[in-house]
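In: got a sequence here, can you model it:
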Amino acid sequence: MLLSGRIPEHVAIIMDGNGRWAEMRGLPRIEGHKRGAERTREIIAAAAEVGVNALTLYAFSIENWQRPTDEISMLMKLLEVYLRKEFDELVEKGILFRTIGEIWRLPRNIQDLLHDMTERSSENSGMKLVLALSYGGRNEIIRAVRKIVERKARPEDVTDEYFESLLDTSGISAPDLIIRTSGEKRISNFLLWQAAYAELYFTDTLWPDFTKDEFFFALHDYQMRERRFGAVPLRVGF
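Out: Below you'll find the model as predicted:
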């Protein structure tokens, strides 16, 4: 049962386990990705339902470009189909769409589609839906450093706030909760700067099986934690 007033403002999810889900059932890996896409729709709706302000989904990492060419092609096609199918409904529900990562590396048709989604939802005031595509945390930091060099910023001007303004996530709060499915217990180059004080939640459940109920369980687990951000907890009665 969720507690009122303790919903994380920003939830980020590493959606892992699609390929293993398919292999365990003797199916082609792409079938796992298709089922994972269906699950994504459910979790987006659930996050908006409980009042999450921003939801970031690690959809395609920069390391994923190392996968076989045919698998990448199928993933790009699946991404296009999913976006075209879901976009109108997301906009109607007030979702504000953002992307992070090296979007220029994606196929041109997907770049155009993502640009259109960003533009058409720019006036929306609902939950921010952030897709991490061709994204890597180290790469994001390096690109930010390059901007500092190009702008010839003075060392004393390079503050946390200034650096954050150069990241892909500029204008979006740091994640309060990072969820990873599939049993792996690492963040795999995801939001490295932003995750400094994020709470981490790991589950053995593969992404295609990660239901709305388990998402709520992860939120409840977050609600039970005491976040101190490096400080000493307050002691009542002393």
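In: CA atoms for contacts and neighbours, from now on please.
Out: OK.
In: and the top helix by length along the chain, what does it pack onto?
Out: Ranked by residue count under DSSP state H, the longest helix found in the chain is helix 69-92. Applying 3 or more C-alpha pairs under 8 Å, 6 or more residues apart in numbering; DSSP states H and E, one finds that helix 69-92 makes contact with helix 29-50, helix 108-120.
In: what's the most buried one of those?
Out: helix 29-50 (a mean of 18; mean count of other C-alpha atoms under 10 Å).
In: tell me the helix or strand right after that helix.
Out: strand 54-61 (DSSP states H and E).
In: can you list the residues that contact that following strand?
Out: For strand 54-61, contacts defined as C-alpha atoms under 8 Å, 6 or more residues apart in numbering pick out 9-15, 44, 47, 127-136, 172, 190.
In: roughly how far is it from the heart of the chain?
Out: Put simply, strand 54-61 sits 2 Å off its chain's centre (C-alpha atoms, centre = their mean, to the nearest Å).
In: next: stretch 52-61.
Out: Put simply, stretch 52-61 sits 2 Å off its chain's centre (C-alpha atoms, centre = their mean).
In: just stretch 53-70 next, same as before
Out: Distance, centroid of stretch 53-70 to centroid of chain: 10 Å (C-alpha atoms, centre = their mean).
In: do the same with stretch 110-125
Out: Distance, centroid of stretch 110-125 to centroid of chain: 17 Å (C-alpha atoms, centre = their mean).
In: one more: stretch 90-99?
Out: Relative to its chain's centre, stretch 90-99 lies at 14 Å (C-alpha atoms, centre = their mean).
In: here is the second sequence; please produce its structure so I can put it next to the first one:
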Amino acid sequence: MDGNGRWAKQRMLPRVVGHQRGVEAVRRTVRAAGEIGLEALTLYAFSTENWRRPEDEISALMGLLKRFILADLEEIAGNGVRLRIIGDYKAFPADVVELLDGALTRTAGNTGLNLVIALNYGAQDEIARAAAKAAAEGAVTVDTIAAHLDTADLPPLDLIIRTSGEVRLSNFLLWQAAYAEMAFLDVLWPDFTGEHLAAALADFGKRERRYGGR
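Out: Predicted coordinates for the structure are as follows:
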């Protein structure tokens, strides 16, 4: 979900306004994903590298996360969405962790869309943690590493959509992306809509996936 800062800068607004509009785009996208019938949607909300940002911006992001949970949890739960988290969210402030734990518990029994939020997540860190766990148990193989990834009980990754015109993965789901399709869209995240999601999925549906074969 890239482009919040640039969206705000283009309009000569504070970066936090861009993040606020980005939350609105999250709402639109989650609703659209549910209507389309997606099995899982993963949103890269806060990376391990985001701690390098200014303290006031980090504080604003934490505040937005809290407000999103407080304002949207009942709608999410009521629509059958199950909230999942990848990454070490326990490193967040205690009040944020408490809200997240409550949201996970509140939606644990839902069987609709798996809404996966990547929080304090970095793919290299995830792979290192998974390999260490595999080594502690015995053989380190592709299968044993995969079994210890944060996404081990989630469906395979099919499509990565990156907004804002950037063409890189930025430490996101590197292991899972081995044979995923990719879509790089020249639209800033606050302007992303359900129509953009539907168009990306329609394009994905036309692609031939060979997984290394002919």
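In: quick one: the longest helix of the first structure to helix 108-120, angle?
Out: Helix 69-92 of the first structure and helix 108-120 meet at an angle of 20 degrees, taking axes from the mean of the first three to the mean of the last three C-alpha atoms, to 10 degrees as the criterion.
In: which residues in the second structure does the helix or strand following helix 69-92 of the first structure match up with?
Out: Sequence-wise, the next helix or strand downstream of helix 69-92 of the first structure (DSSP H and E) is strand 96-100. Aligned by TM-score structural alignment, strand 96-100 of the first structure corresponds to residues 82-86 of the second structure.
In: what do you get for stretch 170-184 of the first structure?
Out: Under TM-score structural alignment, the match for stretch 170-184 of the first structure in the second structure covers residues 152-166.
In: one more: stretch 123-139 of the first structure?
Out: Stretch 123-139 of the first structure corresponds to residues 109-125 of the second structure when matched by TM-score structural alignment.
In: hmm, back to that, would you list the helices and strands packed on helix 69-92 of the first structure in CSV and tack on distance to Glu23 of the first structure?
Out: Listed next are these as CSV, based on distance: least, C-alpha to C-alpha, whole Å:
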stretch, distance to Glu23 of the first structure
helix 29-50, 6
helix 108-120, 28
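In: the ones you listed: which one's closest to Lys77 of the first structure?
Out: Minimum separation from Lys77 of the first structure across these (C-alpha to C-alpha) falls at helix 108-120, 8.9 Å.
In: what packs against that closest one?
Out: Contacts defined by 3+ C-alpha pairs under 8 Å, 6+ apart place helix 108-120 of the first structure against helix 69-92, strand 96-100.
In: of these, flag the one that's most buried.
Out: strand 96-100 (a mean of 22).
In: angle of that strand against helix 69-92?
Out: Counting by the same axes, to 10 degrees, strand 96-100 of the first structure lies at 150 degrees to helix 69-92.
In: average offset between strand 96-100 of the first structure and the second structure?
Out: Overlaying the second structure shows strand 96-100 of the first structure at a mean distance of 0.5 Å from the equivalent residues (mean C-alpha distance after the TM-score superposition for the first structure).
In: taking strand 54-61 as reference, get the angle to that strand.
Out: Strand 96-100 of the first structure runs at 40 degrees relative to strand 54-61, counting by the same axes, to 10 degrees.
In: okay, the helices and strands packed on helix 108-120 of the first structure in TSV with distance to Leu200 of the first structure next?
Out: Shown next, in TSV, are those (distance: least, C-alpha to C-alpha, whole Å):
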stretch	distance to Leu200 of the first structure
helix 69-92	27
strand 96-100	21
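In: so which of these is nearest Lys34 of the first structure?
Out: helix 69-92 (7.3 Å).
In: mean distance, that closest one to its aligned residues in the second structure?
Out: Here the mean offset of helix 69-92 of the first structure against the second structure after fitting is 0.6 Å, by mean C-alpha distance after the TM-score superposition for the first structure.
In: and for that helix, what's in contact with it?
Out: Contact with helix 69-92 of the first structure is made by 30, 33-34, 37, 64-65, 107, 110, 113, 117, 120-121, 124, as judged by C-alpha under 8 Å, 6+ apart.
In: at 10 Å what do you get?
Out: With C-alpha atoms under 10 Å, 6 or more residues apart in numbering as the test, helix 69-92 of the first structure has contacts from 29-30, 33-34, 37-38, 40-41, 44-45, 59-60, 64-66, 95-97, 106-107, 109-111, 113-114, 116-118, 120-124, 126-127, 129.
In: how far off centre is it?
Out: Worked out by C-alpha atoms, centre = their mean, helix 69-92 of the first structure lies 16 Å from the chain centre.
In: now do it against helix 29-50, angle only.
Out: Going by the same axes, to 10 degrees, helix 69-92 of the first structure makes 20 degrees with helix 29-50.
In: which residue packs closest to the counterpart of Phe184 of the second structure in the first structure, ignoring adjacent ones?
Out: Aligned by TM-score structural alignment, Phe184 of the second structure pairs with Phe202 of the first structure. Once flanking residues are discounted, Phe202 of the first structure sits nearest to Arg180: 5.0 Å by C-alpha to C-alpha, 6 or more residues apart in numbering.
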